[in-house]
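Asks: following is a predicted model, sequence given first.
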Amino acid sequence: MLFSRPIAASGAALLAATGLLLGSCSSPARQPESAAAPAASDTTGTATNPAAPANSPLQVVAEFTAPQMVGVAVEPGGKIFACFPRWDYNPVYPIAEVGPNNTLKPYPDANWCMWNDSVKNEPLKHWICPQTVQTDKQGMLWVLDPAAPGLKFTVPGGPKLVKTDPKNGQVLLTVAFPESVAPRKSYLNDVRIDLQHNYAYLTESGLGALVVTDLKTLKSRRLLALHPSMKAEKGLVIKAAGHPMLDLQGKPAQFNVDGIALSTDNTYLYYCPLTGHKLYRIKTAALRDAALTDAQLARQVEIVGEIPATDGLEIDAANNVYLTSFKNSALMRRTPAGKIETLVQDDRLQWPDTYSFTANALYVATSAIHKTASWNKGVGQPGARFSIFKMAVPR
């Protein structure tokens, strides 16, 4: 899942234009969730909206023109949840259940979705700038909120990981991250839940680090913050669908550790910087061992191999690592033997962002990052669609 701090650095005008307050976000008078017209089914394509290939296995689940969506999670009963962070937009429902015809329902309720001056003294009870929705193997829905609206700075006391029951919306657990774990310039990005050991593993993309949380004690540790595997590859210009990712000053995008995946047996945590072409892994037992120094932990980091620049990661029971290739508008995977396979290439995959697996289907969300103003000399590109697709689980 993409971290995109240069959006905040691109100027206050963008944020002011969307009604986004960096200190406390007030819901705008407009409601983009209901006002955004559903994207029509497009089989012929236009200059800005590509056509669906005749043989594409992708099925459109939902599409939005606003606000920007970055993540999707599907629970075993089939409920679909999406994440709309407070970046350039100020969504009314930053976490929502997705219904038929692109409808959205606030999750777990409207109060949690509200963030303004009236609730600023309750940062652990409201979504400030949620970044990730993730289901665990028991079907519980976890929401990771780095609490950094506009990708600027964290709201004091706001960074949190929240466990909920999607059947009834009940909040079951809230993990608060202190500033020593989530500094003011941090951006907690993605999370995987290890139910076998009762731990959570997170990427922190703002400065570059892993965060490990003991879900029994609710204590967290910030790890490997100085390790090269946590940092963007210097000098690399990443591209999305042929578009070089350059900020408003013409500098290449530098995105730190981002994608994360937990092996099915909970033995390895896989991860990668978004600006980079290397896939790394480390044994989760090492991450859980508080007696190891960072230097000792660093020696446990393995380079798995070369991969295309990717945003989201996932892994299956056969240890295939799934990649979202924004450069190729494709969904790909790396086999244990190191072969990179293309599962589907479809120009409608406008920056494929994150995966969600169910027993029979693979879901993916697109965030169209490369079409936003921050990466186009201050002018958003037409035709940006924020979509959820699904397809049969590849064999």
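Replies: The structure has been received and is ready for your questions.
Asks: rest of the way, CA atoms for contacts and neighbours
Replies: Fine.
Asks: in the stretch 1-150 of the chain, which spans are helices?
Replies: 6-9, 12-17, 32-35, 110-113 (DSSP state H, counting those that start in this stretch).
Asks: turn the ones you listed into CSV, columns for distance to residue 218 and mean neighbour count.
Replies: Supplementary listing: those in CSV, determined by distance: least, Cα to Cα, whole Å; neighbours: other Cα atoms under 10 Å:
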stretch, distance to residue 218, mean neighbour count
helix 6-9, 31, 20
helix 12-17, 34, 15
helix 32-35, 34, 16
helix 110-113, 21, 18
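Asks: nearest to residue 91, of those?
Replies: helix 32-35 (6.8 Å; Cα to Cα).
Asks: how about residues contacting that closest one?
Replies: Contact partners of helix 32-35, identified using Cα atoms under 8 Å, 6 or more residues apart in numbering, comprise 66-67, 91-93, 103-104.
Asks: how far away from the center of its chain is that helix?
Replies: If you compare the mean C-alpha spot of helix 32-35 with that of the full chain, they lie 22 Å apart, counting by Cα atoms, centre = their mean, to the nearest Å.
Asks: returning to that earlier point: selecting buried members of the contacts of helix 32-35 in ChimeraX, what would you type?
Replies: If you want just the buried ones from the contacts of helix 32-35 in ChimeraX, going by 16 or more other Cα atoms under 10 Å, the selection is:
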select :66,67,91,92,93,104
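Asks: hmm, residue 212 is touching residue 224, no?
Replies: No - Residue 212 sits out of contact with residue 224 when judged by Cα atoms under 8 Å, with a separation of 10.8 Å.
Asks: more crowded one of the two?
Replies: Residue environment comparison for residue 212 versus residue 224 gives the larger neighbour count to residue 212, 22 against 19, counting by other Cα atoms under 10 Å.
Asks: which residues touch that one?
Replies: Residue 212 makes contact with 199-202, 220-223, 287-288 under the criterion Cα under 8 Å, 6+ apart.
Asks: before we go on, here's another structure to hold up against the first:
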Amino acid sequence: MVYHWNHLDWNFPDFNMKQDFEAKQNWKHAMPGGIKVDQQGNTYVSVPRWTPGIPATMNRIVCKNGRPLLEAFPSWQWNKAGNVSVLQSVLGYEIDERNRMWILDQGKIAYAPSPDGSQKLVLWDLNTNTLLESIKIPYEIAPYRTSFLNDLVVDNRHGFVYITDSGNGWPGHQLEGGIIVYNMKTKTFRRVLDRHYSTQDFPQFHFDIDNQLVFHDRPIRIGADGIALSADRSTLYYCQVTGRNLYSVDTALLRNFNTPLTQISESVRAVGSKGTTTDGMHADNQGNVFYTMLEGKGVGVYTPKTHRFHKLLSDDRMLWVDGVAFDQKGSIVFNSNKLHQMFDKPQTIDWNYPYNLIIWKSFVGNGIKSYTYAH
């Protein structure tokens, strides 16, 4: 256990901001989403703006008087809600082998439609702390009402980024999941597997955590979410939250924007059941795919060489393991955030419990790194 909180807190730049945050109890929906570690050892955490009042959506963890606090990254100005040219709501992001951060901005705040220009890919150089590029994701690629840009993987070898759109941006209405492919060279996007069975929720799917139904007041419906790229960059793996299967597709088909959409749809492989629902995934440089286990309360691994799924680790405090990543020292880093309790109506989370939100680390082997480092 690296860090833990009963609720998130920030290293605020001024007292009024801190006072407002505490008076309105905005921490009650401040959920640590994606977790990553850069080459300098800094730990980052995204906090999506699924409700109003989240101080900063992209953050670096700093310690003050022995307490872990979040600090807006790359700055407070870059996290100003309402300014579509800066970060609005971030869940998924990636740090590549060049120490560049690819930030996926969902655009929407509190599930309102994404304003034009708010959905984007922001590329930030962590070595020089400078903006390299900001690329708008247009309406025809990710509809502003239904889109829910979730996570991404980066292939610098071929010059592509793959993005999951969970399609649940309009709660209570239609789900429109899909995969988005970005070509770095031509700076163009293509949407594939739109509303394909593998990117939608599994029909009538319900699941429990600790024998408690996830969301008492409404069915949970989340399409394509977890995404992982094989070490050789040839296979894209993905899964929906409301389902247990792992799916894959050949990236050669995705990289060619002339490949017919029907051919891509017909080429999807159901790899098999993980035996658990999953949120985040991440592949290592050896070809293994690490996946979070929501029902299993931990992290599992799929080994393509043997076609086997197995549980790696578990703990009763690992309630809703969201994201998994790698440090530079042979460990996986992952977080648990009790999403199902925080966003239940009414909330079922005990805010006095010191281990509601946890960042974990586990050694998995010498030389084990992210897929981006595979030669």
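Replies: Everything's here; your move. Keep in mind that this is a model prediction, so the values were computed, not measured.
Asks: the contacts of helix 32-35 of structure 1: which two are farthest apart?
Replies: Distances among the contacts of helix 32-35 of structure 1 were taken as Cα to Cα; the most separated pair is 91 and 103, at 13.7 Å.
Asks: that older thread, make a ChimeraX selection of whichever of the contacts of residue 212 of structure 1 turn out to be buried.
Replies: Command for ChimeraX, covering only those of these found buried under the criterion 16+ other Cα under 10 Å:
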select :199,200,201,202,220,221,222,223,287,288
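Asks: helices of structure 2, start to end?
Replies: Secondary structure of structure 2 by DSSP state H: the helices cover 15-23, 251-255, 261-267, 339-342.
Asks: what residues sit buried inside the longest one?
Replies: Buried residues in helix 15-23 of structure 2, counted by 16+ other Cα under 10 Å: residue 21.
Asks: can you get me a residue count around the residue mapped onto residue 286 of structure 2 from structure 1?
Replies: Counting by TM-score structural alignment, residue 286 of structure 2 lines up with residue 318 in structure 1. Residue 318 of structure 1 is flanked by 11 other residues according to other Cα under 10 Å.
Asks: again, but for the one 10 residues further on
Replies: For residue 328 of structure 1, the number of neighbouring residues by other Cα under 10 Å comes to 23.
Asks: give me the nearest residue to the equivalent of it over in structure 2, chain neighbours excluded.
Replies: For residue 328 of structure 1, the aligned position in structure 2 is residue 296, judged by TM-score structural alignment. Leaving aside its sequence neighbours, residue 296 of structure 2 sits nearest to residue 276 (Cα to Cα, 6 or more residues apart in numbering; 6.2 Å).
Asks: tell me which residues touch the one you found, please.
Replies: Shown here is residue 276 of structure 2, whose contacts under the criterion Cα under 8 Å, 6+ apart are 244, 293-296.
Asks: give me the subset of those lying in strands.
Replies: The members of the contacts of residue 276 of structure 2 that map onto strands under DSSP state E are residue 293.
Asks: could you dump the contacts of residue 276 of structure 2 into JSON lines and include distance to residue 34 of structure 2?
Replies: JSON lines is the format used below for those (distance: Cα to Cα, whole Å):
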{"residue": "244", "distance to residue 34 of structure 2": "21"}
{"residue": "293", "distance to residue 34 of structure 2": "15"}
{"residue": "294", "distance to residue 34 of structure 2": "15"}
{"residue": "295", "distance to residue 34 of structure 2": "19"}
{"residue": "296", "distance to residue 34 of structure 2": "19"}
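Asks: just give me the closest of the contacts of residue 276 of structure 2 to residue 320 of structure 2.
Replies: In terms of Cα to Cα, no member of these lies closer to residue 320 of structure 2 than residue 294, at 5.1 Å.
Asks: give me the neighbour count for the closest one.
Replies: Neighbour count of residue 294 of structure 2, defined by other Cα under 10 Å: 26.
Asks: so it makes contact with residue 210?
Replies: No - contact criterion Cα under 8 Å: residue 294 of structure 2 and residue 210 do not qualify, at 9.9 Å.
Asks: need the overlap of contacts for those two.
Replies: Shared contacts of residue 294 of structure 2 and residue 210, defined by Cα under 8 Å, 6+ apart, are absent.
Asks: please enumerate the strands of the stretch 51-200 of structure 2.
Replies: Along the stretch 51-200 of structure 2, the stretches classed as strands by DSSP state E, counting those that start in this stretch are 58-64, 67-72, 90-95, 100-105, 120-125, 130-136, 149-155, 160-165, 178-183, 188-192.
Asks: residues in contact with the third one?
Replies: Just to be clear, that refers to strand 90-95 of structure 2. The set of residues external to strand 90-95 of structure 2 that reach it, using Cα under 8 Å, 6+ apart, is 33-34, 36-38, 46-49, 57-58, 101-107, 149-154.
Asks: residue 136 of structure 2 maps to what in structure 1?
Replies: Applying TM-score structural alignment, one finds that residue 136 of structure 2 aligns to residue 176 in structure 1.
Asks: neighbours of that match, how many?
Replies: 20.
Asks: nearest to residue 320 of structure 2, out of the helices of structure 2?
Replies: For those, the distance to residue 320 of structure 2 is smallest for helix 339-342, at 6.2 Å, taking Cα to Cα.
Asks: neighbours of the residue nearest to residue 278 of structure 1 when sequence neighbours are not counted, just the number please.
Replies: Counting by Cα to Cα, 6+ apart, residue 278 of structure 1 lies nearest to residue 306, which is 4.7 Å off, once chain neighbours are set aside. Residues lying near residue 306 of structure 1 (other Cα under 10 Å) number 15.
Asks: what is the aligned counterpart of residue 306 of structure 1 in structure 2?
Replies: The equivalent of residue 306 of structure 1 in structure 2 is residue 273 (alignment by TM-score structural alignment).
Asks: go ahead and confirm its match touches residue 240.
Replies: No - assessed by Cα under 8 Å, residue 273 of structure 2 is found out of contact with residue 240, at 11.7 Å.
Asks: residue 154 of structure 2 maps to what in structure 1?
Replies: Counting by TM-score structural alignment, which is the criterion used here, residue 154 of structure 2 corresponds to residue 193 in structure 1.
Asks: find the nearest non-adjacent residue to its match, please.
Replies: Using Cα to Cα, 6+ apart and skipping residues adjacent in sequence, the residue nearest residue 193 of structure 1 is residue 200, 4.6 Å away.
Asks: go on, residue 327 of structure 1?
Replies: Leaving out its chain neighbours, residue 327 of structure 1 is closest to residue 240 (Cα to Cα, 6+ apart), at 4.0 Å.
Asks: what's the one you found in contact with, if anything?
Replies: Applying Cα under 8 Å, 6+ apart to residue 240 of structure 1 gives the contacts 326-329, 351, 370.
Asks: may I see the helices of structure 2 organised as TSV, with distance to residue 202 of structure 2 added?
Replies: Conversion of those to TSV gives the following (distance: least, Cα to Cα, whole Å):
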stretch	distance to residue 202 of structure 2
helix 15-23	38
helix 251-255	23
helix 261-267	16
helix 339-342	18
